[in-house]
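J.: here is my input; please provide its structure:
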Amino acid sequence: MPKISNKGLQMPESPIRKLVPFAEAAVKKGKKIYQLNIGQPDIKTPEKALDAIRNHSIEVLSYSHSAGFESYRNKLAGYYKNTGLPVEPKDIIITTGGSEALLFAMGGITDPGDEVIIPEPFYANYNGFATASGVSIKPIQASIDTNFALPPIEEFEKLITDKTRAILICNPGNPTGYLYTKEEVKKLADLALKHDLFIVSDEVYREFAYEGAEHHSIMSLPELAENAIMVDSVSKRYSMCGARIGCLVSKNEEVMKTAMKFAQARLSPPTFAQIASEAALDTPQSYFDEVIEEYTLRRNILVEGLEKIEGVKVATPRGAFYCIAELPVEDADDFAQWLLEDFDDQGETVMVAPAAGFYSTPDTGKNQVRIAYVLKKEDLSRSIEILEKALQKYNN
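T.: Predicted coordinates for the structure are as follows:
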């Protein structure tokens, strides 16, 4: 029998989706599952985006430019300028989701054997993207005791070698919900300039900042123009996860020229989804104001509820819509599977994402889970009640 590649064998499973077979089996048994494991918002997609699809006049569903519609890139540049970022249409390549933008970034700035420094816990697919690119992740651990704030910059510097090509951050963070301060972003920028590194900043949750906190993009620092690469997406901003539209943004012409070769190799991003995404840019600010208010309420319900459960420690997010909770269990993977296979409360259970998969350091985060507060308030309250009962039964 022909052999599978070592790269394929080393490709990690998604900690978010690997429990799906157990969830499907639970549903077949008649259980209701509150899905706290995946960042799929229940917020309605803007009507402007949906109407653009309903009312299209396309007769031939053709390729777009490999960089995406010119009209979309022009309009997207206007959106960034309105947020204070000096982005031009030529600085943008439209991608098939933020995932493809990350792959283009890694493909364009690293070679097999190179290293990327990432604060952990981090978005689990970074592990997969690194494996696919032959890149080694050098993790630097953030702590739940500081809400997963940026670790001391001196710790980053200790990890820099002649193989280091970039520092990758998610701001606001998935899975932590941490929102980097202006001072933290500046420290990273200074370090990147000192050692001539790229900073790749995954900013797909940029609209989700709470208590009046401000999001600080790496693209806002003019001195970082040649070193900054931003990844963005419509998935969370407009509740359009299924559109699979994102973008890669950089003012570094060589980065964009290289990324364009990857974009040409995959031909073009999807046409209908670009139509919807371009229309979504006309969404009024009132939409986001209502969404932020709703997520703030949901976050408060979740964090306050978790804090009341004996033995649970939780970090308070300032952005995105995730939090990391430390549970009084030894193995969150086992507990998460047990929730689906062997537990229910009046026919109901919850699904969480074990957090070990959001780390690169082995045997780290084994008693932690990521929870996405993307359910309505009543369902979140019920989920906390179920989780408390489940922990009591599991530990007894």
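J.: from now on I want contacts and neighbour counts done on CA atoms only, so please keep to that.
T.: Noted.
J.: ranges for the helices of the stretch 1-150 of the chain?
T.: 6-10, 20-28, 47-54, 70-82, 97-109, 125-133 (DSSP state H, counting those that start in this stretch).
J.: to residue 148, which of these lies closest?
T.: helix 125-133 (17.5 Å; C-alpha to C-alpha).
J.: for the closest one, name the packing helices and strands.
T.: helix 6-10, helix 97-109, strand 136-141 (3 or more C-alpha pairs under 8 Å, 6 or more residues apart in numbering; DSSP states H and E).
J.: before we compare anything, build this one as well:
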Amino acid sequence: MPVISKKGLKMPESPIRKLVPYAENAKKNGVHVFHLNIGQPDIKTPQVALDAVKNNSIETLSYARSEGSEEYRTKLSKYYQKNEINVSEKDLIITTGGSEALLFTIGSITDPDDEIIIPEPFYANYNGFSTASGVKVVPVNSKFEDNFALPKIEEFEKLITEKTKAILICNPGNPTGYLYSKEEIEKLKKIVLKHDLFLIADEVYREFTYDGLKHTSVLSIEGLENNAIVIDSVSKRYSMCGARIGCIVSKNEEFIKTAIKFAQARLSPPTYALIASEAALDTPQSYFDEVIEEYVERRNTLTQELEKIEGVSVAKPKGAFYCVVQLPVKDTDHFAQWILEKFNSNNQTIMVAPASGFYSTEGEGKNQVRIAYVLNKKDLIRSVEILKEALETYPN
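T.: Predicted coordinates for the structure are as follows:
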């Protein structure tokens, strides 16, 4: 019988999606499932983006340029300039989602067996992208008790070897919702310059910052021009997850030239989605103001309700739309499956993402879950009620 590759066997399952079969079975049995497991906003996509696709006059749906159309990249560079990121269209490569941007980036800066240091917990697919590239993730642990702040620089120093190629952060963070300060980015600047490393920042949640805090891009820090790489996407900003349009942004010309070769190999990003994404850049600021106000209310509602449950602790997020929650159970993988398979409250249950899948260190996060507050406040309150009942019923 033909043999599956070692790399394929090592590919991790998504902690966000691996429970889908149990959720689908619950639905088939008449149980309504509140999805707290995935960052799929229920916010409406800007109408201007939808209309651009509906009203276009394309007669032949042809390839786009491998790096994305010059019109879109030019318009997108002006968006970044408004956000104090001084780049031009030549510093951008349009990708099929942020996922492809990460794959192209890892492929451009690493060789097999190289290492990337990532503060954990981190977006679970970083493990998958690294495994697909034959690269080793080296975790540096951030602590629930510190609200997942940047670990001490000394902890990074201990992990750097001749194989280390980059430090990767998500800012604001998925799954933690933590927002790195300018001071923390400056600390990372010192260490990547000292060791001649890349600093990759996944900034897809840039717009979603709360409590008067401001996002700091690695590309806005002077002196990081040759080291900084930004990963971005329209998925969350415009509630366009299905468009699958992302981008790589960097002032490092050699890196961009290399990444374009990966873009050429996959031909081009999807044309209709490019049209929608270019139009979405005309979305007025009032759209974001309303969305941020809504997410702040959802965050506050969720955290306040969760903190009423005995034995439950919440790391309060400052950005994105996720939070990590500690539950009074030993194994949230088992609990998350049980609540879909064996439990319902008036034919309703919830789906959460076990947090162990967001850690690289074995055994970490076993009593934690990630909750995405992408539902309306009424549904969030009901979801927490179901969680409380489930914890009171759970046999383990």
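J.: put one on top of the other, what's the TM-score?
T.: Taking TM-score structural alignment, normalised by the length of structure 1 as the basis, the two superposed chains have a TM-score of 0.99; 396 aligned residues with a C-alpha RMSD of 0.6 Å.
J.: returning to that earlier point: mind putting the helices of the stretch 1-150 of structure 1 into CSV with distance to residue 360 of structure 1 and mean neighbour count?
T.: Supplementary listing: those in CSV, determined by distance: least, C-alpha to C-alpha, whole Å; neighbours: other C-alpha atoms under 10 Å:
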stretch, distance to residue 360 of structure 1, mean neighbour count
helix 6-10, 13, 11
helix 20-28, 22, 15
helix 47-54, 37, 16
helix 70-82, 32, 17
helix 97-109, 17, 22
helix 125-133, 7, 20
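J.: could I get the ones you listed as a markdown table with distance to residue 198 of structure 1?
T.: Converted to a markdown table, the helices of the stretch 1-150 of structure 1 look like this (distance: least, C-alpha to C-alpha, whole Å):
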| stretch | distance to residue 198 of structure 1 |
| --- | --- |
| helix 6-10 | 25 |
| helix 20-28 | 36 |
| helix 47-54 | 34 |
| helix 70-82 | 21 |
| helix 97-109 | 8 |
| helix 125-133 | 15 |
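J.: what's the distance between the spatially most central residue of structure 1 and residue 324 of structure 1?
T.: Nearest to the mean C-alpha position of structure 1, by C-alpha atoms, centre = their mean, lies residue 174 at 4.7 Å. Look at residue 174 of structure 1 and residue 324 of structure 1: by C-alpha to C-alpha, to the nearest Å, they are 9 Å apart.
J.: how about the strands in structure 1?
T.: Counting by DSSP state E, structure 1 has strands at residues 32-35, 92-95, 115-120, 136-141, 164-170, 198-202, 228-233, 246-249, 313-314, 322-326, 348-351, 353-354, 368-372.
J.: want to try a markdown table for the ones you listed, with distance to residue 192 of structure 1 as columns?
T.: Formatted as a markdown table, those follow (distance: least, C-alpha to C-alpha, whole Å):
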| stretch | distance to residue 192 of structure 1 |
| --- | --- |
| strand 32-35 | 39 |
| strand 92-95 | 22 |
| strand 115-120 | 11 |
| strand 136-141 | 15 |
| strand 164-170 | 8 |
| strand 198-202 | 6 |
| strand 228-233 | 9 |
| strand 246-249 | 17 |
| strand 313-314 | 31 |
| strand 322-326 | 28 |
| strand 348-351 | 39 |
| strand 353-354 | 32 |
| strand 368-372 | 30 |
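J.: distance to residue 342 of structure 1 and mean neighbour count added to the ones you listed, as a markdown table?
T.: Shown next, in a markdown table, are those (distance: least, C-alpha to C-alpha, whole Å; neighbours: other C-alpha under 10 Å):
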| stretch | distance to residue 342 of structure 1 | mean neighbour count |
| --- | --- | --- |
| strand 32-35 | 13 | 19 |
| strand 92-95 | 41 | 27 |
| strand 115-120 | 31 | 24 |
| strand 136-141 | 33 | 20 |
| strand 164-170 | 35 | 23 |
| strand 198-202 | 37 | 25 |
| strand 228-233 | 37 | 26 |
| strand 246-249 | 39 | 27 |
| strand 313-314 | 24 | 20 |
| strand 322-326 | 21 | 25 |
| strand 348-351 | 10 | 23 |
| strand 353-354 | 17 | 28 |
| strand 368-372 | 18 | 27 |
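J.: wait, which of the ones you listed is closest to residue 222 of structure 1?
T.: Nearest of the strands of structure 1 (C-alpha to C-alpha): strand 228-233, 9.6 Å.
J.: so where is that closest one in structure 2?
T.: Per the alignment by TM-score structural alignment, strand 228-233 of structure 1 matches residues 228-233 in structure 2.
J.: mean shift between that stretch and structure 1?
T.: Superposed on structure 1, stretch 228-233 of structure 2 shows a mean distance to its aligned partners of 0.3 Å (mean C-alpha distance after the TM-score superposition for structure 1).
J.: not counting its own residues, what contacts that stretch?
T.: The set of residues external to stretch 228-233 of structure 2 that reach it, using C-alpha atoms under 8 Å, 6 or more residues apart in numbering, is 97-98, 101-102, 198-204, 218-219, 244-252.
J.: recalculate using a threshold of 7 Å.
T.: Applying C-alpha atoms under 7 Å, 6 or more residues apart in numbering, the contact partners of stretch 228-233 of structure 2 are 97-98, 101-102, 198-204, 218-219, 245-250.
J.: closest one to residue 348 of structure 1 among the helices and strands packed on helix 125-133 of structure 1?
T.: helix 97-109 (33.0 Å).
J.: with structure 2 overlaid, how far apart is that closest one on average?
T.: Averaged out, helix 97-109 of structure 1 is 0.3 Å away (mean C-alpha distance after the TM-score superposition for structure 1).
J.: packing partners for that helix?
T.: Contacts defined by 3 or more C-alpha pairs under 7 Å, 6 or more residues apart in numbering; DSSP states H and E place helix 97-109 of structure 1 against helix 125-133, strand 228-233, strand 246-249, helix 253-265.
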